[in-house]
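# got a sequence here, can you build the structure:
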Amino acid sequence: MKSNLSRALFSLLAFMLMFAAFNFNAQANESRTQLTELDTAEIFGDLELGSERPTSVIVELEAESIVEAKHKGKKQTKANLKAERGKVINELKKAVKDADVNREYDYVFSGFSVKLPANEIMKLASVDGVKAIYPNVHYTAEVISKEEISSEEFSPEMAASAPFIGANDAWKAGFTGEGVTVAVIDTGVDYTHPDLAHAFGDYKGYDFVDDDNDPQEGSGQYHGTHVSGTVAANGAIKGVAPGAELLGYRVLGPNGGTTEDVVAGVELAVQDGADVMNLSLGNSLNNPDWATSIALDWAMAEGVVAVTSNGNAGPNNWTVGSPGTSRDAISVGATRLPYNAYTAEITTSEGVEYPSAKVMGFPSDDNLLALNEGEYEFAYAGLGYPEDFEGKDFEGKIALISRGEFAFVDKAENAKNAGAVGAIIFNNVEGEHADVPGMAVPTIKTTLADGQKLLAEMKAGNNKVSFNIEFDQAVKETMADFSSRGPVTLSWMIKPDVSAPGVNIVSTFPDEGYAALQGTSMSSPHVAGAAALLLEKNPGWGTNDVKAALMNTAKDVVDPGTGEAYAHNTQGAGSIRVVEALNTNTLVGTGSHSFGKFIKDSGKQVEKQGFEIKNLSGEVKKYTFEVEFAGNPKGIKVTTSNNLEVEPGTTQNVNLNVQVDASKLKPDYYEGIVLVNDGTQTIKVPTILFVGEPDYPRVTGAFMDNAGEGSYYVGAYLPGGAEILAYDLYHYDNGYVGDFVKTLGVFENTPAPYHEFEWDGTVQNGIEIPNGDWVMAVYVEKAGVMEYKAYLVTKE
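The predicted structure follows:
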């Protein structure tokens, strides 16, 4: 595999050098004609502008939305915006006959969505009044695993996450979210569920998938109902804010949804009077400047607390996706509630040892310990696909499964569906794979070597296994591995802002049911519910007050492996604590701080910034400030006000001056804490800065989609764009990269955050490659950093 990659990369670089030399010579011979640059709208993303295929985009107008104009001290009306939008649409339809306008926006976003041939987008960009054009990207409501709970198995004690963050103590203090309206922008909601019916009035919201006034969740969908229960259930279980009112907005169908409906849902929720909105949805685009993020930022400005999940693509940095990348909305990471850790030993026959055996995940302590009760037959299920279990008897047995190709939780779910009582998953490469809490059956993990031993034992007829599982230790709240991490490209902000429980969260399920789900989708509604409690107590608070209260009072989550708090871009300000947020006497906004990047090669670079501090108490408070960067690196110096007296009920600005001497620092990401102390309470404000060009991944994914008539849309996700970009196709050989086939395309200076082009599906001499699995390797070069990553794609 390495030789193939090296050969392809060498050929690619040689081609690049030749291409660059050719361009230089050609330019040297050109006459110096003065060209006039045309004034066109900015096009975000790298759309295939030469293709005739119908493409849906979101158009932002130069005319400001009603909310944006209001907050800039200007006057704007629906009538005026309708007229301005009409002018642009009329000009567009004159230029592009096939333009089909769908949704129109004016409240928190000014513009419309339109479908038109991709090669007509430049005509759209040249129409007067158009400010920017955004791709209409795909959004999904993802969970890491799902386990329905029968009414026979269900008990209210399963819903432990709301009490853990202190919601039940808030109820005792008289705060349940009464009088606060929370909009759930999701897959719809089963508003007939007995635990949710109380929260809905005659007007229940809107369905943007079917375009009607009934946001009832679609057949086979459940996500929005589960999210709604975590916010405001009040029956067999209680959500965080059981007294809150709910509105449902269905923007995601069975196959997800797109920007145009998400933005429409945000707009209508604001106009319908929501106080809080929850968006447990997302995509993989790490970029803050998209239509959805713009809509959320202005929703926050208008007084609606916008809460969104951070994504399930962790544990690496830079994995946060839109709309979790929004500058102002509250992005939420996922934690796992305290749990018991266990050791595990497995035995097959005498003299055969499996030293790598460890507990990987389990649905409950009792399920796990039940494996100690006897000897079990085990059978091989390959990769654990449903078809790997077909025609085989796994009832009451242990499924032996190889890692690879799809999620661990789905492998365990398939084993459970086949009747297995447990699973052993062995690695397909050297080393240990991750723990995954909340597996559908008790699951043990081993290395590849120990997995091969188990296969050999089975082949030899020794297909019985016994377990010795013992309690090891009680583990406190931890971050979930799947929880996406920041920072955000371009804005360089810390994300998530806060964290909340997101593993094995029991909540409402359609048709009067309950289910345990996990994902940051489950974390976000905890924070939305907490925001409702805060607004009930403090109806005059602004959105940044709510955000600051939750962030300022969050509790550090500690990594049990290191004994140190998780990094800011893993946990944000920490795990929320409702009672502490309700009782805080100081608000430090906006809860975290990024100094951005410092790219001066030599000498000192100084930046002046600051934040607000609000004294909520009834007495004068004197604040002191201290800034600490991890490891106390030489070359970073931050100065602040020494002492600051703030009158009761007033707000003052605190100045921060940061001086960075790049000559004393290696290019890296540095995190620190601003400590704000009033003599009785210390608030920690997370902060970060970057020296040199940040180390964001140059490529985060690739795709190949059927375009019809034998052609394909090929593309990659590029958080920071690319100076040089190339796509190489390889054979896929049973889990490995096979022989090199062809370089499909080479491109220069492609903008963030994604690129696509149309490929005719052929290789040499017009020969079309057959359908099936292939490997596409993407080469990216940006700011002196080169990456070459391989992705499994399917040609259909």
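# could you use CA atoms for every contact and neighbour count after this?
OK.
# wait, what's in contact with the nearest residue to Val130 once chain neighbours are set aside?
Once flanking residues are discounted, Val130 sits nearest to Leu61: 4.6 Å by CA to CA, 6 or more residues apart in numbering. By CA atoms under 8 Å, 6 or more residues apart in numbering, the contact list for Leu61 reads Arg85, Ser110, Gly111, Gly129, Val130, Lys131, Ala132.
# where does Val546 sit: helix, strand or coil?
Classification of Val546 by DSSP: H, G, I helix; E, B strand; the rest coil places it in helix.
# just give me the residue right at the centre of this protein.
Residue closest to the mean C-alpha point of the chain, counted by CA atoms, centre = their mean, is Gly311 at 2.0 Å.
# one more, please, to line up against the first structure:
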Amino acid sequence: MSFFLSLFLFTAAAIPTEYSLIIEVEGNPHEFAEEIETYHPNVEILAVYDTIFNGVAIKTDQRNLEQIKRRTNFQQTYSVQKYQTQTTQTNINASIPFLIPEPLPYTGKGVKVGVIDTGIDYNHSDLQNSYKGGYDLVDFDKDPMETKPEQGMPTMHGTHVAGVIAADGKMKGVAPDAELYSYRALGPGGTGTSVQVMAAIEKAVKDGMDIINLSLGNSINGPDWPTSVAVNRATEQGVTVVIANGNTGPDLWTVGSPATANQVISVGASTPKLERPFLFDRFHDKKIEMIPMQGSPKWSFPRDLEVTNKEGKITHDTILIMDRGETPFAQLAKEAEEKGAAALLIANNEKGVFQGAVDPNISIPVAAISQEDGKWLKENPGYLTVDHEKIQDTVTDFSSRGPVTVNWGIKPEIVAPGASILSTVPGGYQALSGTSMAAPHVAGVLALLKEAHPDWTPAQLKAAILTTADPFQNFQPTEQGAGKIDPAAAIKTDTIIHESLLEFGKITDTSVQKVRKLTVENISDNPKRYAFELPKQDQDIRFQLPKSFTLQPGEKKEIKVKATIRPGQMEQGIKQGYLFLNDIPIPYMFITEAHDIPKGMGLELTVTPLEDSYHYQLYLVEEAKKLTIDLYDAKTFAFVTTLVKRTELKPGVIEGEIEQQKQLNNQYIANITIETNENQTYQYQTIWEGQGELPKVP
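From the prediction side, this is the model:
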């Protein structure tokens, strides 16, 4: 009997009369589609997938779904995971010359680049020459235009990404002669589901894309989440896949799927040449970092300003501090403007940094600050100076960090400019920041590289840009991978190192020897000698490196890098750094049990259309003795119920069904508790918008 999986295109927040879903089959998906058409003529076949996975997308109502289930006996195994764009003033003609200071003999001519995103404004004057077609996987038609205001919250993200890759007009992208194809997987507001993302990947592969750019992601740090599996399969089909690493840095473990896939190229964000504003308190010799919000005016004041959170003391020389909460940033900015403040600082309500946007019509500068700096400013009111610092070649704070859970992989693999990048948007141009802006720089460079080396495989293209990357001195592999991409060096490289990330995994012994293999390939016309630089002595890890060797033109050699690891004295629980073969960076990393590794992440609660129940799904990193999910009222923090109690769980996707019990229409906090086999307890929380019935405890 065939085994069926389904992805349902809806959430617990709204149950439509018709559903779009994907049924994944073990057998022939075309035969399954014919069976549906024969026995269920009222069911619309949206698409058939037979490349990165076997499945059929359908659209129908509740009654037909029940009939299909009775006939085929398929079962749901994982629910929809939401995806969103990875966006958080520099002209594109500044960021690209910064990356490519001298003209290159390649422009991406003849290379097909698929942009899986919010669509593309193909009427934009700078994109008309490059745009060649695409498909809309939100509405399932051949018009992948950005969401317009009459269709919902309008979007511009995909057009911005497309401009970085291949704008060819007033603004020039990295590869202006590349052929752009748009696959609209994210709808109004820039959000979508795994249904649309996987369908878009499938369509792009079938359409013969050379390169796919996905400036999107979720919060699930797992290498075997369905979308991570899908992009790996796309790579196996000969497509080079570039993915934004995420915007939830600077903490470790913040990379999310599908950037967690091991065969793709995950991209972090670095800074081009920028002037960044900051506040300075001379009396306390204190510097306050700020992240200006998209759409607000520049921070430029010739005089010192008083910083306060006391709304009764506002004057035209006041910077008002407000706390981040449920009120939209644009509304906070409008309120501060109406109160007469000269500028607004929005302090985070949790640890770390954040980014945001306000209405471009706001006349006062608005910026985000950390929770810690907000508290300090409230306790130390006074006059501060607005100053600026010139920065370049740093990894941005917002850029998500690795490593990946389960396989302990290094992410991102590479970084590119992603801060204040001006590019095309519907109706004009706008500056955006995020790893969403970094990824298309890399996709454009790969188009140049593919034109220069049309026979290279995705693995060779990836190896070339990692081999020639330039690591920043003050950043680690989990922040920058091999370093900043160097387009000219990648095109003219005479050496490629395959599998150049030395991932030694999780170390549980007091002393262990690890061996990793690299393949060095001389692609030049002359013999080349290779030698490792001797690393500094380190009591935690000692390398036994191969002796120097020479490769003839076109010759490959597999070498072994041995490492004796004794982590007993380590305090951080993670060790990483770089080896150098000639001047080629080779990142390495291992972790120990002393490191604070997340034990689980994510939680999806969705109403199933076929059963009077909820389907839940989360990701478990390691084996667990017990899993508990408790629900609390988000406003009062009162305990509501225990949703799930399970024991003896294996790592990976954890899922199940919960019967409905009573009405549940508020906002809730789900507290997930994981008890490990070592009797350790790990907890995390997530917000859930309830609608429908309260689940019973299974």
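# the contacts of Leu61 of the first structure in helices, which ones?
Assignment to helices by DSSP state H places the following of the contacts of Leu61 of the first structure there: Arg85.
# restricted to strands, list the contacts of Leu61 of the first structure.
Among the contacts of Leu61 of the first structure, the members falling in strands (DSSP state E) are Gly111, Val130, Lys131, Ala132.
# what's the distance between the first one and Lys411 of the first structure?
Translated: Gly111 of the first structure. As judged by CA to CA, to the nearest Å, Gly111 of the first structure and Lys411 of the first structure stand 44 Å apart.
# more neighbours, the two?
Ranked by neighbour count (other CA atoms under 10 Å), Gly111 of the first structure and Lys411 place Gly111 first, with 31 against 26.
# who's in contact with that one?
Gly111 of the first structure touches Ile58, Val59, Glu60, Leu61, Arg85, Glu104, Tyr105, counting by CA under 8 Å, 6+ apart.
# what's near enough to touch the fifth one?
Taking CA under 8 Å, 6+ apart as the criterion, Arg85 of the first structure is in contact with Leu61, Gly111.
# counterpart of it over in the second structure?
Applying TM-score structural alignment, one finds that Arg85 of the first structure aligns to Pro29 in the second structure.
# follow-up on the earlier one: out of the ones in strands among the contacts of Leu61 of the first structure, which comes closest to Gly224 of the first structure?
Gly224 of the first structure has its nearest neighbour among those in Gly111, at 27.4 Å by CA to CA.
# now the closest one, nearest residue through space, not along the chain?
Using CA to CA, 6+ apart and skipping the chain neighbours, the partner closest in space to Gly111 of the first structure is Glu60 (4.5 Å).
# repeat that for Lys142 of the second structure.
In space, Lys142 of the second structure is closest to Tyr135, 4.6 Å off (CA to CA, 6+ apart).
# please tell me how far the equivalent of the one you found over in the first structure sits from Gly540 of the first structure.
Aligning on TM-score structural alignment places Tyr135 of the second structure opposite Tyr206 in the first structure. For Tyr206 of the first structure, the distance to Gly540 of the first structure equals 28 Å [CA to CA].
# so which of the two has more stuff around it?
Shown here are Tyr206 of the first structure and Gly540; by other CA under 10 Å, Tyr206 has more neighbours (23 against 10).
# the more buried one - that's part of a strand, no?
Yes - counting by three-state DSSP, Tyr206 of the first structure is found in a strand.
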